[in-house]
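> using only what follows, build the 3D model:
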Amino acid sequence: MRKDWIAGALTVCLLLTGCGTGAENTAEAAGSSVQTNTEEPVSREIFAMDTYMIITAYGENGQEAVDAAEQEIDRLDALLSTGSADSEISRLNAAGTAQLSEDSAELVSRALEINRGTGGAFDITVYPLMQAWGFTDEAYQVPSDSTIAALLEHTGSDQLDWDDDSNTLTLGDGQAVDLGGIAKGYTSGRIMELFDEYGVQSGLVSLGGNMHVHGTKPDGDKWRVGVQDPENSENIVGVLEVTDCAVITSGGYERYFEQNGTTYHHIIDPSTGKPADSGLSSVTIVSADGTLADGLSTALFVMGADKAAEYWRQHADEFDAVLIADDGSISVTEGIADAFSSDQSFEIISRK
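Prediction:
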């Protein structure tokens, strides 16, 4: 099942209109939003990177900026998609080695950096495991333990040979990679750069629920981004008030299947080859760096709450996080505690 397009549509509605803590309040906010905006936005919905996206820009050059953003999304999708045999990443996987373009090389370099920094919790070499579970083509199945064990032997970024000088990546035996775990965050960052080039002072992009906001709202207020309730896609559990940053969430509810009464989600733990069982149902990362936010939303989900909190303490100048546990409890890092509001009580993770 896929729910990411629903989450994206809901969150965009919240951004443009303000929000409450449920669908009813959101609709009421939407009804009054047109009267409070000082400029009419240029907005476009497209389908790319296997998800629905919405690009919105305000201001004199908004149309040109949205056009350029759509072209950039299409370009990066064609370059990075594992679903297209002609993409650069598919050709790499088929050949086992390739000299990469600037964008792909930047993504590989960042992926390896995040992999090392998180102790392997984020790993682009889990792609064959994703295939074995059927998450790449929706042919869902539970692979045998022997199949998982065999694939794990070839899982690990430490088996990759990366030449940073020539931008050449050589895969280890039996390996394949997928940059999808950071591609949307990288893409949203590129769109923010385009907004700067076109003089857009207020804008946002939703890439399947991955949000990136530019500047403030046209009236000068902060953007209000809803954090989805993992148990109910029509509700939110809280609101973040932010400017100039990415707000990216990973959760087991985004893509999953059920077999014999057990739910299996798509976030694979590279150490086990199975869906991460970390006690978390979603992780939201807030950072000025969209690529980092995308990678860390997965990595911290795999780590679990305690390790995620400790990792944040060591890197608090780079990002903040909202962690939602399987029991529904919410933890928010100290750096965004004042920017987060919820009808539920929540724990503040302090720097100590």
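
> please count neighbours and contacts with C-alpha atoms only from this point.
Noted.

> may I have the secondary structure class of residue 142?
At residue 142, secondary structure determined by DSSP: H, G, I helix; E, B strand; the rest coil is coil.

> the nearest residue to it once chain neighbours are set aside: how many residues sit nearby?
Closest residue to residue 142 in three dimensions, ignoring its sequence neighbours and counting by C-alpha to C-alpha, 6 or more residues apart in numbering: residue 133, at 5.8 Å. Number of residues near residue 133 (other C-alpha atoms under 10 Å) recorded here: 26.

> quick check: residue 133 touching residue 140?
Yes - using C-alpha atoms under 8 Å, residue 133 is in contact with residue 140, at 5.8 Å.

> to compare against the first, here's another:
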Amino acid sequence: MKPIILFLLAFFSISSFSQILVTRDTLLMGSKFQISVVDDKETNAHSKINLAIAEIVRLEEMLSTYKSTSEVSLINQNAGIQPVKVSEELIFLTKIANHFSELTNGAFDISIASMDKIWRFDGTMDTLPTSQEIEFAKRNVNFKNIVIDSKNQTIFLKNKGMKITFDSIGKSFAADNALAILKNLGVQSAMVNAAGDITVMGNPPHQKTWNIGVQHPEKKNQIKKIVRLNSGAVTTSGDYQKYAYINGTRYSHIIDARTGYPTRLWKSITNVGENATICNALSTSCMLLTKKEQKQLLKKVKGFRIIR
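Prediction:
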């Protein structure tokens, strides 16, 4: 679950001369998505929103770890056995993930899913895993054991017991793709909010920009900063929405793959940039890094800025 970024236009349909803003909330990929489209007719806007939703549903079928027939599930089921033929999109997304693993020296790693049995953030965890349990689970956490064969379009996990998950960047990727669908349909102004990972283009009626409020990590319903955008994305990673509370200490769901333990460096990190996928990879990565390491990372990934 991602921290909530509050969209500051709280309405469903507002007229501005011939333009109407239509917003729809829906549950996709296990989270709340909000899609807003500016059009001259409400029926047209809803038709376009339907196509954006269909794109997100299609990507969920590819990325889900809960659906046994998804590409990601098939990769996990065949870990240590054989490569799995996948879509070009999943090859592309896995390469992005592994690139950030390289940039963070292994702190960010989609094979962290292999530790899902010892760190649970669903309210059922009341004791900490032992150091031995963590070390045992870590044996299957290593992005270098994710083998991407672009020519044959396959992905292979070298070790049995390995798993990958795109919980960190999958919803953002879906948001980017949904916005691209809307753009291809001729929409000039729209917003896709994927559980707090927001990507926009154009502007809503009566306003020059989309105004996005970044939630304060320690003060519920209080906005820390307003980000104004006509194009681009805002994503936030934080430890205050999904965590385990054990012996008086809150343990974040964001785990440093190098140590096997939840990060405790930051309450939240927000990134602003050209697309939600990279923004989210950055915000998650930055949660795992010191301020000095964050600066070094942002020098390598141009066109993005951080809000702490």
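
> quick revisit: what's the match for the residue nearest to residue 142 of structure 1 in structure 2?
Using TM-score structural alignment, the equivalent of residue 133 of structure 1 in structure 2 is residue 119.

> could you do residue 283 of structure 1 as well?
By TM-score structural alignment, residue 283 of structure 1 lines up with residue 269.

> is it true that residue 291 of structure 1 touches residue 186?
Yes - contact criterion C-alpha under 8 Å: residue 291 of structure 1 and residue 186 qualify, at 4.5 Å.

> can you give me the strands for the stretch 51-200 of structure 2?
Counting by DSSP state E, counting those that start in this stretch, the stretch 51-200 of structure 2 has strands at residues 84-85, 146-149, 154-157, 190-194, 197-201.

> got TSV for the ones you listed, with mean neighbour count and distance to residue 77 of structure 2 too?
Shown next, in TSV, are the strands of the stretch 51-200 of structure 2 (neighbours: other C-alpha atoms under 10 Å; distance: least, C-alpha to C-alpha, whole Å):
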stretch	mean neighbour count	distance to residue 77 of structure 2
strand 84-85	19	10
strand 146-149	18	14
strand 154-157	24	10
strand 190-194	29	28
strand 197-201	29	29
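
> for the ones you listed, give me a markdown table that also has distance to residue 213 of structure 2.
Output for those, formatted as a markdown table (distance: least, C-alpha to C-alpha, whole Å):
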| stretch | distance to residue 213 of structure 2 |
| --- | --- |
| strand 84-85 | 41 |
| strand 146-149 | 37 |
| strand 154-157 | 38 |
| strand 190-194 | 12 |
| strand 197-201 | 11 |
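
> so which of the ones you listed is nearest residue 104 of structure 2?
Closest approach to residue 104 of structure 2 among the strands of the stretch 51-200 of structure 2 (C-alpha to C-alpha): strand 146-149, 16.3 Å.

> would you check the span in structure 1 matched by the closest one?
Going by TM-score structural alignment: strand 146-149 of structure 2 matches residues 160-163.

> how about the helices in structure 1?
4-17, 23-36, 62-80, 88-95, 102-117, 127-133, 145-152, 180-197, 290-303, 305-314 (DSSP state H).
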